[in-house]
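Participant: Sequence and predicted structure are below.
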Amino acid sequence: MNSKLITTPVTADLLRGALDAERTPYGLLPHRLPAWARRQIPDAQLAMAESQPSGVRLAFRTAATVIELDVLPTKRAYRGLPQPQDGVYDLVIDGRLAAQATVPGGRVRVADLATGAVELREGPAGTARFTGLPAGDKDVEIWLPHNETAELGALRTDAPVFPAPSGGRRVWLHHGSSISHGSNATHPTAIWPALAAALGGVELVNLGFSGGALLDPFTARTMRDTPADLISVKIGINLANSDAMRLRAFVPAVHGFLDTIREGHPQTPLLVVSAILCPMQEHTPGPLTAAFEDGTVRFRPTGDPADRASGHLTLDVIRGELARIVAERAGDDPHLHYLDGRSLYGEPDHTELPLPDDLHPSEEGHHRIAANFARLAFGPSGAFA
């Protein structure tokens, strides 16, 4: 540590994209769900996902050429496989990616896919360091890793730090699954919602939760209570691959989710997005199984296509119902819109950029989804025009 650097405590006013900040023995832990909602989370998977700061960043103005951020990360690994690469911290200056850093060490959450058991291994904190930055006043964002938890300690710089002005950009509140969370992206500004937000010139609040887009009422209430100028909900893949719901429950759950959001945002543009193309689940219900093949986790559905007749959910069933629900509601809600997810990633995209694990897009796929979303949602005839 350089003793000549100025130490600035990391406080909630430096955070963007987080809905809560918890004080821990180490420092400040950003959360993407508020404390009251976290108390209603029914499983460890969602608890882990919401604490991973996908879309969360520190935002400040400074003339610093050296920036250091102390962090205690919590990483995830699978028993029997090598630990994945360290999460990446993206430093963005005046809207452009300028530098990247990683923080080795930290805690490791080791999961056993066969048994579901989880072991937490303790490890040391570390520091994300950025040096040789351009001189002069600039707006700086440090995007936190989308795929590991980050408890934030001290921020050190060689010039004073001030909270960044808001800039007056519209706030886009988005909810979705692991694809929105950023699965397979290698760094946090390369997840499709971050890319789309940059293309659309908006401020992102990302409620994409790996495995957690299940129409949970606490998520709807969180969205209801979160200030936003634009709202989107991406519905489908987790409901199909978890086999958590039948058609009879799904339809009123969608209505209830939208009703709750509308309680707080009666006229905000609200875009319902169905799942991108996923061939294995288009006509076959879940649940999915996960297995290691050639060192990679791959997914397979275990349902029977014939089960659709008894209300089991597949992506084609879900898309049809979402289109119908939105069309019916739009008569009384002109600010409600529907977007077929296959227009973001469909057959031609799958041929060119296949899903590496049969479920999640590649990083190139994230860029494709973002470009299509920006064109269809933020474009002249889009819901967010």
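Facilitator: Perfect, I can see it now.

Participant: hey, let's count contacts and neighbours off CA atoms from now on
Facilitator: Fine.

Participant: What segments of the stretch 1-150 of the chain are strands?
Facilitator: 6-9, 15-16, 20-23, 28-31, 57-62, 67-78, 88-93, 96-102, 107-111, 118-121, 126-130, 138-143, 149-157 (DSSP state E, counting those that start in this stretch).

Participant: Now tabulate the ones you listed in CSV and tack on distance to His283 and mean neighbour count.
Facilitator: Rendered in CSV, the data for the strands of the stretch 1-150 of the chain read as follows (distance: least, CA to CA, whole Å; neighbours: other CA atoms under 10 Å):
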stretch, distance to His283, mean neighbour count
strand 6-9, 52, 16
strand 15-16, 39, 21
strand 20-23, 39, 16
strand 28-31, 35, 25
strand 57-62, 39, 21
strand 67-78, 30, 22
strand 88-93, 36, 22
strand 96-102, 40, 15
strand 107-111, 30, 18
strand 118-121, 33, 14
strand 126-130, 45, 19
strand 138-143, 38, 23
strand 149-157, 35, 24
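
Participant: right, and the ones you listed - which one's nearest Asp307?
Facilitator: Evaluated with CA to CA, the strands of the stretch 1-150 of the chain place strand 107-111 nearest to Asp307, the distance being 31.1 Å.

Participant: Please enumerate residues in contact with the closest one?
Facilitator: The set of residues external to strand 107-111 that reach it, using CA atoms under 8 Å, 6 or more residues apart in numbering, is 72-79, 117-124.

Participant: swap in stretch 275-290?
Facilitator: Residues external to stretch 275-290 that are found in contact with it (CA under 8 Å, 6+ apart): 113, 234-237, 240-243, 297-305, 307-308, 312-317, 319, 340-347, 350, 358-359.

Participant: ok, structure two:
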Amino acid sequence: MDSNVNITTPLTPELLRGALDVERTERGLLPHRLPAWARAQNTDGQLAMVESQPSGVRIVFRSRATVIELDTLPTKRAYTGVPGRPDGIYDLLIDGRLARQGSVSGGDVLTIDMATGAFGRSPGAPGTLRFDELPGAMKDVEIWLPHDETTELLALRTDAPVEPAAQRGRPVWLHHGSSISHGSNAASPTTTWPARAAALADVDLVNLGFGGGALLDPFTARAMRDTPADLISVKIGINIVNYDAMRLRAFGPAVHGFLDTLREGHPTTPLLVVSPVLCPIHEDTPGPGAPDLSEMAEGRFTFRAMGDPAERAQGKLTLNVIRAELSRIVEQRAADDPHLHYLDGRALYGDEDFAELPLPDGIHPDATAHRRMGERFAELAFGGNGPFKGAPERR
């Protein structure tokens, strides 16, 4: 360790933004994006994994430090039969601008067999993220944690004192969605589409995008109800279809119930319901979706739809059915709720985008599409006559 990096700052929840809960472990802090009471109601290993992946979570402080070291224990993912994943990316922002990127090797490894759903874990060693030769002036520092890699925070060291960053009074945008909102296939934590949109709109993001976890869970709705926010969006659909989670009869009341719960805590907050982006395999074919095992044998990871379009007659859901139902529900409720709005997700990623930037695995947009979606959401939601235009600053 550099002898000049001799100031250790205790890692406390006050240094974190974007997390709903922070668990104190034997060695440090583990950020969570669902509170402990909600996690206790969940029995799904997939959701437990993804809510602990800190998409949108960042360490924020002010300092004159020219060297910053952060010790972490990451949890890497490995998929049976698929080439290894790269290490997660940390984005360092100085005064709001991307200055450096880094990774931490090692850590625990979570092995997932997509064919059977089995999980296995092997322990590993912590590692150190280091940024040096930084400007010596007083500055706002943000370390955005890897959006898709569970990250236990162990120690923060610098060569100059650290102080908490002042709240800038920006509106808080609370968003919930699926793996696409979580940031699957994005290049780094600040380039997921919600993070990109938040930066363009100059708002503080709380991202509750959960890979495989946007299933209208009541505990997620209650967590959002209880979270301070000036703007709220919910992106609903793809997980309902690719899990084959419910039929049309159950879907409509579940959406109403989710929105009712949000309104208990945020009765007049601008609330935007976003339908699914284009996903050709599920536009008119119900789920479930499943990995294509023949592709996995060749080292490629893709999904295919397992349902039959004829099953729509029995109430099975497709993306087009969900879009029509969400549009109907929002129109009905907006008669008494002028702060409720609807956005067709194909305005973020549609047919022309698919022709230019096809979905690499059949479901998730690539890194370029993430940036494009963020720019479009910023324009459609925060710009012009968008529902989030002119949000008041937080006092």
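Facilitator: That came through fine. Model, not experiment: these values are computed from the prediction.

Participant: quick one: TM-score?
Facilitator: These two chains, once laid on top of each other, score a TM-score of 0.99 by TM-score structural alignment, normalised by the length of structure 1; 385 aligned residues with a CA RMSD of 0.8 Å.

Participant: Tabulate the strands of the stretch 1-150 of structure 1 (TSV), appending distance to Asp229 of structure 1.
Facilitator: As requested, the strands of the stretch 1-150 of structure 1 are arranged in TSV below (distance: least, CA to CA, whole Å):
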stretch	distance to Asp229 of structure 1
strand 6-9	30
strand 15-16	15
strand 20-23	19
strand 28-31	21
strand 57-62	19
strand 67-78	31
strand 88-93	24
strand 96-102	24
strand 107-111	36
strand 118-121	39
strand 126-130	33
strand 138-143	21
strand 149-157	28
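
Participant: Which of the ones you listed sits closest to Met223 of structure 1?
Facilitator: Closest approach to Met223 of structure 1 among the strands of the stretch 1-150 of structure 1 (CA to CA): strand 20-23, 13.2 Å.

Participant: mean per-residue distance, the closest one to structure 2?
Facilitator: Per the superposition on structure 2, strand 20-23 of structure 1 and its aligned residues are separated by 0.4 Å on average (mean CA distance after the TM-score superposition for structure 1).

Participant: so what secondary structure elements neighbour that strand?
Facilitator: For strand 20-23 of structure 1, the packing partners by 3 or more CA pairs under 8 Å, 6 or more residues apart in numbering; DSSP states H and E come out as strand 28-31.

Participant: Which elements pack onto the strand it packs on?
Facilitator: With contacts defined as 3+ CA pairs under 8 Å, 6+ apart, the secondary structure elements packing on strand 28-31 of structure 1 are strand 20-23, helix 44-51, strand 149-157.

Participant: and if we set it to 10 Å?
Facilitator: The helices and strands touching strand 28-31 of structure 1, judged by 3 or more CA pairs under 10 Å, 6 or more residues apart in numbering; DSSP states H and E, are strand 20-23, helix 44-51, strand 67-78, strand 149-157.

Participant: Among the contacts of stretch 275-290 of structure 1, which are located in strands?
Facilitator: Judged by DSSP state E, those include Lys234, Ile235, Val297, Arg298, Phe299, Arg300, Pro301 as members of strands.

Participant: counterpart of the fourth one in structure 2?
Facilitator: Taking TM-score structural alignment for the superposition, Arg298 of structure 1 sits opposite Thr302 in structure 2.

Participant: quick revisit: could you dump the ones in strands among the contacts of stretch 275-290 of structure 1 to TSV with neighbour count?
Facilitator: Converted to TSV, those look like this (neighbours: other CA atoms under 10 Å):
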residue	neighbour count
Lys234	23
Ile235	25
Val297	16
Arg298	17
Phe299	19
Arg300	18
Pro301	18
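
Participant: Give me the mean distance between the longest helix anywhere in structure 1 and structure 2.
Facilitator: In structure 1, assigned by DSSP state H, the helix with the most residues is helix 247-264. Once the two structures are superposed, the average separation between helix 247-264 of structure 1 and the matching residues of structure 2 is 0.3 Å (mean CA distance after the TM-score superposition for structure 1).

Participant: What distance do you get for the closest residue to Glu141 of structure 1 other than its chain neighbours to Thr102 of structure 1?
Facilitator: Using CA to CA, 6 or more residues apart in numbering and skipping the chain neighbours, the partner closest in space to Glu141 of structure 1 is Ala59 (4.4 Å). Note on Ala59 of structure 1: its distance to Thr102 of structure 1, by CA to CA, to the nearest Å, is 18 Å.

Participant: cool, and Ile369 of structure 1?
Facilitator: 26 Å.

Participant: ok, now Leu271 of structure 1?
Facilitator: For Leu271 of structure 1, the distance to Thr102 of structure 1 - CA to CA - is 35 Å.

Participant: Aligned to Ser275 of structure 2, what sits in structure 1?
Facilitator: In structure 1, Ser275 of structure 2 lines up with Ser274, judged by TM-score structural alignment.

Participant: hmm, back to that, sort out which one of the contacts of strand 107-111 of structure 1 lies nearest Glu328 of structure 1 for me.
Facilitator: If you rank the contacts of strand 107-111 of structure 1 by distance to Glu328 of structure 1 using CA to CA, Arg76 comes first, at 42.5 Å.

Participant: Grab the nearest non-local neighbour of that closest one.
Facilitator: Sequence neighbours aside, Arg109 is the residue nearest to Arg76 of structure 1 in space, at 4.6 Å (criterion: CA to CA, 6+ apart).

Participant: what stretch of structure 1 does stretch 362-371 of structure 2 fall on?
Facilitator: The counterpart of stretch 362-371 of structure 2 in structure 1, using TM-score structural alignment, spans residues 358-367.

Participant: List the buried residues for the matching stretch?
Facilitator: Of the residues in stretch 358-367 of structure 1, those buried under the neighbour-count criterion (16 or more other CA atoms under 10 Å) are Leu359, His360, Pro361, Ser362, Glu363, Glu364, Gly365, His366, His367.

Participant: Quick check: end-to-end length of that stretch?
Facilitator: Here the two ends of stretch 358-367 of structure 1 are set 18 Å apart, with distance taken as CA to CA.

Participant: ok, how many other residues are close to Ala310 of structure 2?
Facilitator: For Ala310 of structure 2, the tally of surrounding residues (other CA atoms under 10 Å) stands at 12.
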